[in-house]
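# Okay, here's the prediction I keep looking at, along with the sequence it came from:
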Amino acid sequence: EKMVMLRTIDTLWKDHLLGMDSLREGIGLRGYGQKDPLIEYKREAFDMFAAMMDRCEREVLEHLFRVQIVQGEQPPPVQARSRRPTQLKLNRGEDAGGGNGDKTVRRTGEKVGRNDPCPCGSGKKYKKCHGA
């Protein structure tokens, strides 16, 4: 039901947006007929939206009434798996290839400020060189 609604709404919305583009392109000609183009655009856009909503309801209902439910074999119900804490294994890096307890690398010097010269020796500010 949800998929039918989403597909129908998506298709009709795309059509509505294309219609709005063509309305926007042609609405300027209404000024020649002594009508305010903005008011005409708002009025016609509302009419188009209302028509889209009506079409959406009608098409969703048509699709839902055409659906035929087929009685067949139902898959067996899925049994809920019970998890015991003894069955769960926590990956603590042993499987990742290290296993020898590598430590996090720490910075030995002071932190380089954003406006300080870059330590690579380029002469640029750190934020323009390696801090980007």
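Received the coordinates, thanks. Numbering: from 1, shown residues only.
# For the rest of this, base every contact and every neighbour count on C-alpha atoms.
Fine.
# my guess is residue 31 is in a helix, correct?
Yes. Under DSSP: H, G, I helix; E, B strand; the rest coil, residue 31 falls within a helix.
# any idea how far residue 6 is from residue 36?
Applying C-alpha to C-alpha, to the nearest Å, the value for residue 36 to residue 6 is 36 Å.
# Same check on residue 47?
Going from residue 47 to residue 6 by C-alpha to C-alpha gives 22 Å.
# same check, this time on residue 34
Residue 34 is 41 Å from residue 6, by C-alpha to C-alpha.
# now residue 66
Distance of residue 66 to residue 6, computed by C-alpha to C-alpha: 17 Å.
# more neighbours, the two?
Comparing residue 66 with residue 6 by other C-alpha atoms under 10 Å, the one with more neighbours is residue 6, at 12 against 9.
# Now do the buried residues in the helix or strand residue 58 falls within.
Secondary structure from DSSP states H and E places residue 58 in helix 37-66. Buried residues in helix 37-66, counted by 16 or more other C-alpha atoms under 10 Å: 37, 40-41, 45, 48, 52, 56, 59-60.
# Let me see the ranges of the helices in the protein.
All helices of the chain, identified by DSSP state H, fall at 2-26, 37-66.
# I'd like those helices written out as TSV, with distance to residue 72 added.
Formatted as TSV, the helices of the chain follow (distance: least, C-alpha to C-alpha, whole Å):
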stretch	distance to residue 72
helix 2-26	22
helix 37-66	19
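# could you give the angle of the helix holding residue 58 to helix 2-26?
When axes from the mean of the first three to the mean of the last three C-alpha atoms, to 10 degrees is applied, the directions of helix 37-66 and helix 2-26 differ by 160 degrees.
# Packing partners of helix 37-66?
The helices and strands touching helix 37-66, judged by 3 or more C-alpha pairs under 8 Å, 6 or more residues apart in numbering; DSSP states H and E, are helix 2-26.
# here's the one I want to compare it with:
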Amino acid sequence: ELNTLLIPTIPLEPVTAERVAKPKKNSLKQQLKEEAVKLYESKEAEFPNAEAIRELERVILLKVIDRKWMDHIDDMEQLRQGIGLQAYGQRDPLVEYKMSGYDMFDEMTQNIKEETVRMLLHIKVEQKVEREQVAKVTGTNKDDSLAKAPAKRANVKVYPNDPCPCGSGKKYKQCCGRK
């Protein structure tokens, strides 16, 4: 069970009875901490400069906090909508909301810690890989054969107060423009 909980977060060798130096609980804990620190130090050594890993840590931490905080806000909204049902159980909804919200906040902070460690320890450094264009440009469906000139009106525009083109002598709005 320890392996199923630990290995997805910290990619260490699976814990076996032969691997444990001393069979006490605290010594196992200390041994796993030391291995995790060594693993992180080896990850740091992969980066060309120390500032790059610090910047990566900041970006990952901000990304994880942002995602978990948005999820927490949505969960709190769901809790707020359903907390009124606690009154049926002879419990004060306000007290239950505070208690549940506090528990959810603690769970969120723990999830932030776990997710940050998981992402930092599973990150891989790649050299600058140049992307090569795989798809070839075959053309577009755009027709460039016509010149891009504004469309011209064939006949002159007749305004409402101009004389009617039919020759009646009336204004256009009183004659043919009424139709």
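Yes, it's here. Computed from a prediction, not measured in an experiment: that's the story for all the values here.
# now, which of the buried residues of helix 37-66 of structure 1 sits nearest residue 20 of structure 1?
Distance to residue 20 of structure 1 across the buried residues of helix 37-66 of structure 1 (C-alpha to C-alpha) is lowest for residue 45, with 6.9 Å.
# corresponding residue for that closest one in structure 2?
When structure 2 is aligned by TM-score structural alignment, residue 45 of structure 1 is paired with residue 101.
# mind checking how far its match is from residue 109 of structure 2?
12 Å.
# which residues are common contacts for those two?
Common contact partners of residue 101 of structure 2 and residue 109 (C-alpha atoms under 8 Å, 6 or more residues apart in numbering): none.
# what number of residues lie near residue 15 of structure 1?
That count, for residue 15 of structure 1 with other C-alpha under 10 Å as the rule, works out to 13.
# Also the one 5 residues further on?
Here the number of neighbours of residue 20 of structure 1 (other C-alpha under 10 Å) works out to 17.
# Correct me if wrong: it contacts residue 43.
No. If you go by C-alpha atoms under 8 Å, residue 20 of structure 1 and residue 43 don't touch, sitting 11.9 Å apart.
# Structure 2: which residue goes with residue 25 of structure 1?
Residue 25 of structure 1 maps onto residue 81 in structure 2, by TM-score structural alignment.
# Count the neighbours of its match for me.
Burial of residue 81 of structure 2 is recorded as 10 neighbouring residues (other C-alpha under 10 Å).
# Next one: the counterpart of residue 115 of structure 2 in structure 1 from residue 65 of structure 1, what distance?
Aligned counterpart of residue 115 of structure 2 in structure 1: residue 59 (TM-score structural alignment). As judged by C-alpha to C-alpha, residue 59 of structure 1 and residue 65 of structure 1 stand 10 Å apart.
# Also residue 24 of structure 1?
Distance, residue 24 of structure 1 to residue 65 of structure 1, by C-alpha to C-alpha: 36 Å.
# Residue 21 of structure 1 too?
33 Å.
# Also residue 29 of structure 1?
Look at residue 29 of structure 1 and residue 65 of structure 1: by C-alpha to C-alpha, they are 43 Å apart.
# Provide a list of residues in contact with the aligned partner of residue 58 of structure 2 in structure 1.
Counting by TM-score structural alignment, residue 58 of structure 2 corresponds to residue 2 in structure 1. Residues near residue 2 of structure 1 by C-alpha under 8 Å, 6+ apart: none.
# Buried residues of stretch 71-91 of structure 2, list them for me.
Applying 16+ other C-alpha under 10 Å to stretch 71-91 of structure 2 flags 72, 76, 79, 83-84 as buried.
# just those residues now: which is nearest residue 31 of structure 2?
residue 72 (34.1 Å).
# separation between the closest residue to the closest one other than its chain neighbours and residue 102 of structure 2?
Distances taken as C-alpha to C-alpha, 6 or more residues apart in numbering put residue 108 closest to residue 72 of structure 2, at 6.9 Å, once the chain neighbours are dropped. Noted for residue 108 of structure 2: a distance of 10 Å to residue 102 of structure 2, by C-alpha to C-alpha.
# Check residue 29 of structure 2 too.
28 Å.
# Repeat that for residue 69 of structure 2.
14 Å.
# same deal with residue 56 of structure 2?
Look at residue 56 of structure 2 and residue 102 of structure 2: by C-alpha to C-alpha, they are 30 Å apart.
# swap in residue 6 of structure 2?
26 Å.
# Ok, residue 34 of structure 2 next?
Relative to residue 102 of structure 2, residue 34 of structure 2 is positioned 32 Å away (C-alpha to C-alpha).
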